[in-house]
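Visitor: have a look at this prediction, sequence included:
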Amino acid sequence: MSASDSDHETSAPTPAAPASAPAPDASKKRERKPRRGQGLAGLALVLALIALLAAAYGGWRVWRLQQGGAEDTRALSTVQTQLKSLGDKLNALDQSGRQLQQQTQAAQQQGQSLSGQVQSLNERSRSLENAVAGLTARAQSGHDAVRLDEAAMLLRMADERFTLFHDADGAMHAYAMANRVMAEVEDPAYAAVRQSIDRERQALAATHPGQRQSDLDTLARLRGQVDTLPLKPLDAPVEQTGNGFWARVKHAFAGLVQVQRDDGVTPAQRRLAQTLTALDLAQAQAALLAWDPDGYRSALTQADQRLQRDFDGHAVAVRTLRAQLAELRGRTASPAPELGAALSELNNLRAVHGAAMPAPATTSDKGVQR
């Protein structure tokens, strides 16, 4: 409600009291006049209270409206201030957005430039990687070439030591060294060569080189003992049989009279028997060195027959030597192992790899120089 409405309410005319009607007579007029005055007074009081309440309500409404208007004014002022601040912030954000847009454009241009540089660096990096890969391949190839040369030399030396000097122990040692050298080769294509080397080394080990060397030493020692062995006597010794008179006479004259047989065996021929026996033992040595099992057994058999025929079978030295020959004949001589397959396989693989290897490229070197 506005102030004008309240004023209108407060200024509204109060209803006029009704005019008193003329009394017919004075007594009735005196009786009704007090009652009518009291009613008017009460009505006027009620109207006054209503008017007062209306005025109070109007004043209160006016005061509320004034308070509400002040608050609205302050709120409006605050809103205007905030709007102004927001406008300033929007202007600042607009300026910042334009600056950011400019910076973004500059960053895009710089990014394009950096992208070109990165692409160029990638190309150079690939060129460097190709160059390093080429150098690594060359270094690996050189390393493998040196190791393969060393392994081939060791295998050739093992073959020559076994073929020329019959040195199985030395050949086995050379094969072991070649196997260690081949283990350092990084190319997996040469793994089969190591298997061949191991097979040939096992074949050499199956010949029991230690036992062979012991047999050779035994034969050499027996050859030196042949000259000291007693030969078989031409006549058997006279055995004294009985203790009679004639036995004692025969034994007494046995030292004075000796009867010898002339069977054609001279001292030179007896010496020849010793030499031939030594030659039989030397032939057994040669057959053992030459990996000839049949010749080895034949030579030992012939030496034993000479000992039985030409030497004193009752002598301890002769019986001991024949027992040692029998022990040597009882051991089976191993055939010669076949060597050289590993070396041939290594040479063939190197020839194949050398033919398949491409020529070194020069693009990587140009990439490095660039």
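Guide: Arrived safely, thanks for sending.
Visitor: CA only for contacts and neighbour counts going forward, please
Guide: Noted.
Visitor: what are the boundaries of the helices in the stretch 201-350 of the chain?
Guide: 209-226, 245-254, 267-289, 293-310, 316-330, 341-356 (DSSP state H, counting those that start in this stretch).
Visitor: how far off centre is the longest one?
Guide: Okay, so that is helix 267-289. Centroid displacement of helix 267-289 relative to its chain, using C-alpha atoms, centre = their mean, to the nearest Å, is 64 Å.
Visitor: ok, and here's another one to check against it:
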Amino acid sequence: MSETVVRATEADEPLKKLKQKMDNEQQQASTKKPSQALAIFNLLLIIVLTVAIAAAAYWLWPQWQNMQQQSADTQQLQQRISAQAQQQQNTEQQILNTLSQNQNAQTRQLEQQLTVVERQLNLAQQQVATELQVQIQALRQQVQTKDSAPPRHWLLAETEYLLQLAAKKVWLEYDFATAIALLNTAQEKLIKLEDPSLVLVRQAITEDIEQLSQLSSLDLTQVHLQLQQARKSTLTLPLKQQQTEINTVTKPEVTLKQWRQTLDYYWQQTWRNLFIVRSAVPEDYFSLTNEQQLMLRTSLSQQLLLAQLAALEHNNAVYSEAIQQADNQLQRYFDPAAIAVQQLQQQLQQLLKLDVSRAQPKALRSLGQMQQYQQQLEESGL
């Protein structure tokens, strides 16, 4: 019986080993299933991420290249605009220098012309003075040769000389006031004679006095001095100024995340350099450089100098135009609130009303009548 039990036990031993082996395999299979599923999930996740990264790169890379290209184009455009602005500034500076040199040359030329005119006037005055001295000497000689003549002839000779002197004052010096005084003196001497035969001469003297009284005698020396003083004041007159402030935009940091802000910044900078937008101001307000201020002062002084020359030459059209141009420049470019500017403007308005053209009087009849009367006396032997 014991042998039977032993044999049964030995016969069951392979079954137990096979069952144990199957149990082990089942346990191993149960442990392998979760690990394989995790590996497959990881593999799928990697594949999905790879595909997503590839798709994102395929979509974003052209945009990144486009943004880089636009940024490079913007920088090139900004460099070209800066170069053009610098070139334009250099050109404007050359133009300003050329205009300044031309204005200086014109000013020197006008000053030389003024000097020549003044010299001519001085020479003319000296010639007139010399002629008057010669005539006075001749009159003295005539008086000395007629010492025995009655006082009537002396008065007639003095009257004729006064009439000659009045005619020269009118035609050579255009000094109407002195000519009127000389005619009045001659009239008084004829009144002392109480001679009815002199009525035609006295009537001609009266007509000449009335004619000259109607002509306005302008003091050109006073006009010249006023314009010269106005030229000196142009160096200190205050100009209009208007300073404008331009808003600046801070440059953003160039990063991939802020590419829109960066592109917008360069776009705004490009258009801001081309067109500067600011608040509207009156058209007469300017922001002037030192060269431009000097040009404005020189231009105003040049117009006043031209008015001086025109006044000395009795050219009323050029004189009025120069004064009007100077007044326009004064109103447009200089500060109207300054007292000096207001005073100069009032002075220019007064000078503009003057007529510097030379008056053209009619020929004096008194001298001819007096000479005709003297000839009649010589013919009659009186």
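Guide: Noted; the coordinates are in hand. Values in this document were obtained by computation on a predicted structure and should not be read as measured data.
Visitor: quick check: TM-score for this pair?
Guide: Once superposed, chain against chain, the TM-score is 0.43 (TM-score structural alignment, normalised by the length of the first structure); 196 aligned residues with a C-alpha RMSD of 4.1 Å.
Visitor: relative to residue 4 of the first structure, which of the helices of the stretch 201-350 of the first structure is closest?
Guide: Residue 4 of the first structure lies closest, by C-alpha to C-alpha, to one member of the helices of the stretch 201-350 of the first structure: helix 341-356, at 117.1 Å.
Visitor: which other residues reach that closest one?
Guide: Around helix 341-356 of the first structure, the neighbours that count as contacts under C-alpha atoms under 8 Å, 6 or more residues apart in numbering are 152, 155, 156, 190, 193, 194, 196, 197, 200.
Visitor: quick one: the helices in the second structure?
Guide: Along the second structure, counting by DSSP state H, helices occupy 2-145, 151-171, 176-193, 199-214, 220-233, 259-274, 290-312, 316-333, 339-352, 365-380.
Visitor: now those in CSV, with mean neighbour count?
Guide: Output for the helices of the second structure, formatted as CSV (neighbours: other C-alpha atoms under 10 Å):
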stretch, mean neighbour count
helix 2-145, 13
helix 151-171, 19
helix 176-193, 18
helix 199-214, 17
helix 220-233, 16
helix 259-274, 15
helix 290-312, 20
helix 316-333, 19
helix 339-352, 16
helix 365-380, 16
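Visitor: one step back: out of the contacts of helix 341-356 of the first structure, which comes closest to residue 74 of the first structure?
Guide: Among the contacts of helix 341-356 of the first structure, residue 190 lies closest to residue 74 of the first structure (C-alpha to C-alpha), at 98.2 Å.
Visitor: quick one: which two of the contacts of helix 341-356 of the first structure are the most distant?
Guide: 156 and 190 (17.1 Å).
Visitor: measure residue 372 of the second structure to residue 56 of the second structure for me?
Guide: Using C-alpha to C-alpha, to the nearest Å, residue 372 of the second structure is found at 124 Å from residue 56 of the second structure.
Visitor: so what's residue 175 of the first structure up against?
Guide: By C-alpha under 8 Å, 6+ apart, the contact set of residue 175 of the first structure is 154, 155, 158, 197, 198, 201.
Visitor: which helix or strand contains the fifth one?
Guide: Taking DSSP states H and E as the definition, residue 198 of the first structure sits inside helix 191-206.
Visitor: counting contacts, what elements does that helix pack onto?
Guide: With contacts taken as 3 or more C-alpha pairs under 8 Å, 6 or more residues apart in numbering; DSSP states H and E, helix 191-206 of the first structure sits against helix 168-183, helix 341-356.
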